[in-house]
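Asks: Have a look; sequence and predicted model below, questions after that.
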Amino acid sequence: MPSVDMGVEIAGLKLPTPLIAASGTFGYGDEYQQVADYDCIGAISVKGLYLEPRKGCPPPRIWETPSGMLNAIGLQEVGIRRFLAEKLPVVRALGKIVIANICGSSLAEYGELARILDQAEGVAGIEVNISCPNVAEGGIEFGCDPDMAARATEVVRRGTRLPVIPKLSPSASDLAAVARRVAEAGADAVSLINTIPAMAVDVETRRPRLANVVGGLSGPAIRPIAVRMVWEVARGSRLPVIGMGGIANAEDALEFLLVGAAAVQIGTMNFVDPGVWRHTLDGLAAYCRRHEVPAVRTLTGAMLPAAGSRA
């Protein structure tokens, strides 16, 4: 059959491939030039940005777990102004679609970040990390409550004409409800899931493995949870979905696409094997040829009913 069309569109962004570099795992976009095949990457979601630089958590702040990684980096970053002055011009020169991931400790901070990015040449969309603690509400995550998630989304929406993509927290009890509320507040798509809160203990010293005690679990260990959550959100809301959580190869990516994701993000596996981009994209194309699928985008939501199901 003819070559497969690997392009997808989500939130008005036309991506050459469905593979997006996940925020926090690909730096500010240019650090992997010597080891990763950038031709395979449809877009880059840069490291999360606050208004001001952050030092992050003290070490130790990474621990390898069975089939995954535990991290408490603490959103160490350079701040929005240094990003725009020093980092964005470099990644913009690579010709990749840039999605800015923003973090806020208050609604005002989210709004200001959106206004600044709205004027930035080379930023194509804004991914809103609503797993941040809302200081004014006692530290609860914005993403845990549908109304709080909607308020953060609304503030960002008012500040920008760019596509707004809230990144949903797995800590919410009903992610589909959160997705519906952020849709009402002006979101163009959602991405999910963020890392899952977890911890590990050194039994010899009887101390936590991380200085922060609790960190975020990512990697293949969380993939079945993430697939289920993407399925629930895709069924329960009208928004396009970007799926992520432990994708290591084409088969993993296909799971997310089949349950309703329009595109996927790869994160932790990029640390393990920077070649993940090429073999995943090649695997997706091979699957499409094998199943006579002319365009990868037609796989979104194409999961069939379970064997024996009356659906």
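Replies: Yes, it's here.

Asks: When you work out contacts or count neighbours from here on, use the C-alpha atoms and nothing else.
Replies: OK.

Asks: what's the nearest residue to E232 if we skip its chain neighbours?
Replies: For E232, ignoring the flanking residues on the chain, the nearest one in space by Cα to Cα, 6 or more residues apart in numbering is A176 at 6.2 Å.

Asks: List the residues that contact that neighbour.
Replies: Counting by Cα atoms under 8 Å, 6 or more residues apart in numbering, A176 makes contact with E232, V233, A234, G236, S237.

Asks: in what helix or strand does it lie?
Replies: A176 belongs to helix 175-184 when assigned by DSSP states H and E.

Asks: next structured bit after that helix?
Replies: As the chain continues past helix 175-184, the following element, by DSSP H and E, is strand 190-192.

Asks: Now do that following strand: distance to the chain's middle.
Replies: When distances are taken as Cα atoms, centre = their mean, to the nearest Å, strand 190-192 is centred 6 Å away from the chain's centroid.

Asks: residues in contact with the following helix or strand past it?
Replies: Next in sequence after strand 190-192, counting helices and strands by DSSP H and E, comes strand 196-199. Strand 196-199 has contacts (Cα under 8 Å, 6+ apart) with 70, 170-171, 208-210, 213-218, 222.

Asks: again, only this time at 10 Å
Replies: 63, 65, 70-72, 169-171, 208-210, 212-218, 222, 225-226, 245 (Cα atoms under 10 Å, 6 or more residues apart in numbering).

Asks: Out of the residues you listed, which sit inside strands?
Replies: Per DSSP state E, strands hold the following members of the contacts of strand 196-199: W63, T65, L70, N71, P208, V214, G215, G216, L217, S218.

Asks: Included below, for side-by-side comparison, is a second structure:
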Amino acid sequence: MGGIAMVDARLAVSLPGLELKNPVMPASGCFGFGDNSFATKYDLNLLGAIILKSATLDERIGNPAPIINVLEDGALNSVGLKNPGLKVILDEKIPTLRAKVPTLPLIASIAGSTKEEYVTVAKSLSDSGLVNALELNISCPNVHEGGMLFGTNPKVASELTRAVKAVTNVPVYVKLTPNVTDIVEVAQAVAAAGADGLSMINTVLGMKIDVKTRQPVLGNGTGGLSGKAIRALAVRMIYQVSHVVDLPIIASGGITTPEDVIEMYLAGAHCVSVGTAHFSNPTACLDIINELPAKMDELGISSLQDLIKEVRSAH
């Protein structure tokens, strides 16, 4: 359990429901519920926050193996929202993590097959007092029902956001899918429905075929493409959305270096979540946190909060 991180006040960011000492957090699924191998590399209290693995009402066994294929410039995954279900998560998983990180902001990710399931899971997690915010996963491309279907239709996304907001007392960040014709339209719809923030972007629907076996490399056939391969797409979409929707944005999509973090801020982000980088560097989050102050000095950035104001006022 090695690793230290400098506490630099210039890295602090204030968001609805979240006081972050730095802007870096593992993306949903990467650290499980603080109980997988990536989560054992250093003291989790050094992170800005943790986004937990997506929770559904009942246990999900996920998609057929193989579920992950690491590429040169990213990864394909079709995990399929595998999780032990709400009861185990509330009774065991989050309390165990919370005991290790009593003051660290925790963002619970919620998913479902129906609007009713989302509402039930959201209310239970909100009422538990164990988490500081919710990430509404309406953008998973790896499930056959629910998931991305909620995130591609602005009207449906709006209705779901409104229904979840009506039963929760913690901020709700809606995770947007890039697999749409116009992401701005969806962002505007969930903002109008009362979303407290946005998380973007989720994975891009992709596929890889093994030329020797002539079969897809994933058991599900298709999967979500993440990592460096989608960073330019993420930057473009965050830039577009931040110019028309005045909500804080948790940026994700191929972030591996401090420069990537700054680029996301210049596009309009308020903090970042790191995912695929962990496959090649298990301490990616901690390394970015430690290297960020020097990069800010080099670029003449006094604080991240000032950078947010500067970028947003220029819009």
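Replies: Okay, I see it. Just so it is clear, the structure is predicted and the values come from calculations on it, not from any experiment.

Asks: Quick TM-score on the pair, please.
Replies: For this chain pair, the superposition-based TM-score is 0.91 by TM-score structural alignment, normalised by the length of the first structure; 301 aligned residues with a Cα RMSD of 2.0 Å.

Asks: what's the closest of the contacts of A176 of the first structure to G24 of the first structure?
Replies: Nearest to G24 of the first structure among these is V233, at 23.1 Å by Cα to Cα.

Asks: Next, count neighbours for the corresponding residue of the second structure for the closest one.
Replies: With the correspondence set by TM-score structural alignment, V233 of the first structure lines up against V241 in the second structure. Neighbour count of V241 of the second structure, defined by other Cα atoms under 10 Å: 24.

Asks: Just give the closest residue to V241 of the second structure, not the sequence neighbours.
Replies: Nearest non-adjacent residue to V241 of the second structure, counting by Cα to Cα, 6+ apart: V184, 5.3 Å away.

Asks: And that neighbour? What does it align with in the first structure?
Replies: Under the alignment (TM-score structural alignment), V184 of the second structure pairs with A176 in the first structure.

Asks: about what we covered before: show me which pair in the ones in strands among the contacts of strand 196-199 of the first structure is furthest apart.
Replies: P208 and S218 (17.8 Å).

Asks: neighbour-wise, which of those two wins?
Replies: Legend: neighbour count by other Cα under 10 Å for P208 of the first structure and S218, higher for S218 (28 against 15).

Asks: Could I get the contacting residues of that one?
Replies: Contact analysis of S218 of the first structure by Cα under 10 Å, 6+ apart lists 64-65, 67-71, 193-198, 244-247, 267-269.

Asks: The second structure: which residue goes with that one?
Replies: Per TM-score structural alignment, the equivalent position to S218 of the first structure in the second structure is S226.

Asks: V119 of the second structure falls within a helix, correct?
Replies: Yes: looking at V119 of the second structure with DSSP: H, G, I helix; E, B strand; the rest coil, it is inside a helix.

Asks: Give me the spatial nearest neighbour of L239 of the first structure, chain neighbours excluded.
Replies: Among residues not flanking L239 of the first structure along the chain, A189 sits closest, at 5.1 Å (Cα to Cα, 6+ apart).

Asks: Aligned counterpart of the one you found in the second structure, please.
Replies: By TM-score structural alignment, A189 of the first structure lines up with G197.

Asks: and the gap between its match and C271 of the second structure?
Replies: Separation of G197 of the second structure from C271 of the second structure (Cα to Cα, to the nearest Å): 11 Å.

Asks: same check, this time on M237 of the second structure
Replies: 15 Å.

Asks: Which of the two has more residues huddled nearby?
Replies: C271 (28 against 19).

Asks: What's the match for the more buried one in the first structure?
Replies: In the first structure, the residue paired with C271 of the second structure is A263, using TM-score structural alignment.

Asks: wait, its match sits on G42?
Replies: Yes: contact criterion Cα atoms under 10 Å: A263 of the first structure and G42 qualify, at 9.1 Å.

Asks: Near the closest residue to A136 of the first structure other than its chain neighbours, how many other residues are there?
Replies: Leaving aside its sequence neighbours, A136 of the first structure sits nearest to S106 (Cα to Cα, 6+ apart; 6.8 Å). By other Cα under 10 Å, the residues close to S106 of the first structure number 16.

Asks: In the second structure, what residue corresponds to S106 of the first structure?
Replies: Using TM-score structural alignment, the partner of S106 of the first structure in the second structure is T114.

Asks: ok so, going back, can you pull the contacts of the match of A189 of the first structure?
Replies: 15-16, 134-135, 171-175, 187, 190-191, 245-250, 270.

Asks: Just the buried subset of the contacts of S218 of the first structure, written out for PyMOL, thanks.
Replies: Buried residues within the contacts of S218 of the first structure, by 16 or more other Cα atoms under 10 Å, are selected in PyMOL with:
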select buried, resi 68+69+70+71+193+194+195+196+244+245+246+247+267+268+269
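
Asks: R297 of the first structure and A250 of the first structure, how far apart?
Replies: Counting by Cα to Cα, the separation of R297 of the first structure from A250 of the first structure is 14 Å.

Asks: Contact partners for the closest residue to I102 of the first structure other than its chain neighbours?
Replies: In this structure, I102 of the first structure finds its nearest non-sequential neighbour in L49, 4.7 Å apart by Cα to Cα, 6+ apart. Contact analysis of L49 of the first structure by Cα under 10 Å, 6+ apart lists 23-24, 75-81, 83, 100-104, 113, 128-129.

Asks: Many thanks, we can stop here.
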